[in-house]
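Peer 1: no sequence on this one, just coordinates:
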């Protein structure tokens, strides 16, 4: 055999032998990494089930529904309940731990570092979700209190809903900003952009409140004037309505007529001819 061919053969055989040695040496490492992944996936499934059971025992879905989180999740197209979403986050938290351990076993530091960064970020996501839930609950509660107080003050239903809505979205905006800060996104956005967003929302709310309260202010002013001339139990006629005055409220007059109670806005009464009998 010519020397050139013999040297080529020896080189090829040496390369194949080295490759086989590397493969054989790496098989235990690969098997170990696979075992880590399998165990990690099993533990992740167990933690997912335990988390869902715990949250359901705590009636987490009902709490999230009151906060409006259920509706938000449905709008995103996710077909999972809030409990299942949290369970999924916990499952992937454990899975990523297993992936990091497997990457370390395979001696792939770049993958390990990347997965570790994701692992360290997941608690921020969970914390942001909890902030949103708690903030939405507080916003809903305070908005209901404002609506109840407005109704007790004899404000019109539209006005009460407007005040309640402005209160809800104002608190929810602060909550969203807190959640964004928790995620670290706020540090990326410039202060000017954040100020612009807050200013735009505040301006919109102020305009809506001002336009909505224009009629309310007229009713309140008219009510003050009516209370000096009309008292409960007075028998009056306002336009086509005749009956006994039951109440002169802050924004409306309640008239007990033969056909039932009639509620008239104070501005309408003030503009009409009132006949006292």
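Peer 2: It's in. These numbers come from a predicted model, not from an experiment.

Peer 1: When you work out contacts or count neighbours from here on, use the C-alpha atoms and nothing else.
Peer 2: Will do.

Peer 1: What helices and strands are in contact with the lengthiest strand in the chain?
Peer 2: Within the chain, and with DSSP state E defining each element, the longest strand by residue count is strand 241-248. Strand 241-248 sits against helix 191-229, strand 235-238, strand 252-257, with contacts defined as 3 or more CA pairs under 8 Å, 6 or more residues apart in numbering; DSSP states H and E.

Peer 1: Would you convert the ones you listed into CSV that also reports mean neighbour count?
Peer 2: Formatted as CSV, those follow (neighbours: other CA atoms under 10 Å):
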stretch, mean neighbour count
helix 191-229, 14
strand 235-238, 18
strand 252-257, 22
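
Peer 1: I'd like the ones you listed as JSON lines, with distance to residue 96 appended.
Peer 2: Shown next, in JSON lines, are those (distance: least, CA to CA, whole Å):
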{"stretch": "helix 191-229", "distance to residue 96": "33"}
{"stretch": "strand 235-238", "distance to residue 96": "74"}
{"stretch": "strand 252-257", "distance to residue 96": "63"}
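
Peer 1: Figure out which of those is closest to residue 35.
Peer 2: Each of the helices and strands packed on strand 241-248 has some distance to residue 35 by CA to CA; the shortest is helix 191-229, at 47.6 Å.

Peer 1: here comes the other one, which I'd like you to weigh against the first:
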């Protein structure tokens, strides 16, 4: 019985010592969280004021960034969007710093992996943003070219090109993040092949009229008066030679 009580007291004493050693780390984490929250809000307000001073929203309107944000179904002002991104970046940063103050081996390993993953996440984000802008630019160029060429399915063609580029960019971003690369490659192959097939069918259907005109020797195209006179003269010369 005495051995049991001694073992119990020893366990409780060890637990109490562990708690007492852990309390300062816990308090440090809470202080870092609170200070980080206040600092993040202060920096956000500071950036919003700077954005208003330099007319950041007007600059975004002229540069086309506002239109890009609207396409993403985000209706806040560009200054609010970028201010929010800065705020949440600082919140996550202080959250990681606060968790590291606990000095737990498991959390330290997760934090190390998190910081190693940040460059990949940043690269994927840059690929998505730049790729989205590039896809929109190419889609608009295809639309203008197709409309000027008289193609009946210009809008469908432009959207198909845009979708094709977005799928390609998304696959590149996921590959950069190393998220299930085998599944990503298989899914990309299926979607890419489907879009190519759809484009081929669209070109085939849209090119029926053009093919008919080519086969019929240009029938249906406008003919100038000079061409008509030249054609009549050629017919008269052939008739004269025949008779």
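Peer 2: Yes, it's here. Just so it is clear, the structure is predicted and the values come from calculations on it, not from any experiment.

Peer 1: Next secondary structure after the helix of greatest length in structure 2?
Peer 2: Assignment by DSSP state H gives helix 2-53 as the longest helix of structure 2. As assigned by DSSP states H and E, the chain's next helix or strand after helix 2-53 of structure 2 is helix 56-63.

Peer 1: Pull the distance from that following helix to the chain's centre.
Peer 2: Per CA atoms, centre = their mean, to the nearest Å, the displacement of helix 56-63 of structure 2 from the mean C-alpha position of its chain is 21 Å.

Peer 1: again with stretch 140-159 of structure 1
Peer 2: 22 Å.

Peer 1: and what of stretch 122-129 of structure 1?
Peer 2: 13 Å.

Peer 1: one step back: tell me the residues of structure 2 aligned with the longest strand of structure 1.
Peer 2: Following TM-score structural alignment, strand 241-248 of structure 1 has no partner segment in structure 2.

Peer 1: coming back round to it: residue 170 of structure 1: which of the helices and strands packed on strand 241-248 of structure 1 is closest?
Peer 2: When these are compared by CA to CA, helix 191-229 sits nearest residue 170 of structure 1, at 8.1 Å.

Peer 1: so what secondary structure elements neighbour the closest one?
Peer 2: By 3+ CA pairs under 8 Å, 6+ apart, helix 191-229 of structure 1 packs against helix 157-183, strand 241-248, helix 266-271.

Peer 1: and if we set it to 7 Å?
Peer 2: helix 266-271 (3 or more CA pairs under 7 Å, 6 or more residues apart in numbering; DSSP states H and E).

Peer 1: got the contact list for the helix it packs on?
Peer 2: Under the contact criterion CA atoms under 7 Å, 6 or more residues apart in numbering, helix 266-271 of structure 1 has outside partners 218-219, 222-223, 238, 251-253.

Peer 1: which residues in structure 2 does that helix align to?
Peer 2: Per TM-score structural alignment, helix 266-271 of structure 1 has no counterpart in structure 2.

Peer 1: ok, the residue nearest to the spatial centre of structure 2 - contacts?
Peer 2: Nearest to the mean C-alpha position of structure 2, by CA atoms, centre = their mean, lies residue 128 at 3.2 Å. By CA under 7 Å, 6+ apart, the contact list for residue 128 of structure 2 reads 169-170, 173.

Peer 1: That one -> structure 1?
Peer 2: Under TM-score structural alignment, residue 128 of structure 2 pairs with residue 132 in structure 1.

Peer 1: Would you verify that its match is located in a helix?
Peer 2: Yes. Under DSSP: H, G, I helix; E, B strand; the rest coil, residue 132 of structure 1 sits within a helix.

Peer 1: measure it to residue 139 of structure 1 for me?
Peer 2: 10 Å (CA to CA, to the nearest Å).

Peer 1: cool, and residue 177 of structure 1?
Peer 2: 14 Å.

Peer 1: quick revisit: how far off strand 252-257 does the longest strand of structure 1 point, in degrees?
Peer 2: 130 degrees (axes from the mean of the first three to the mean of the last three CA atoms, to 10 degrees).

Peer 1: how far does stretch 42-56 of structure 1 sit from the chain's center?
Peer 2: For stretch 42-56 of structure 1, the distance to the chain centre is 23 Å (CA atoms, centre = their mean).

Peer 1: Done for today, thanks.
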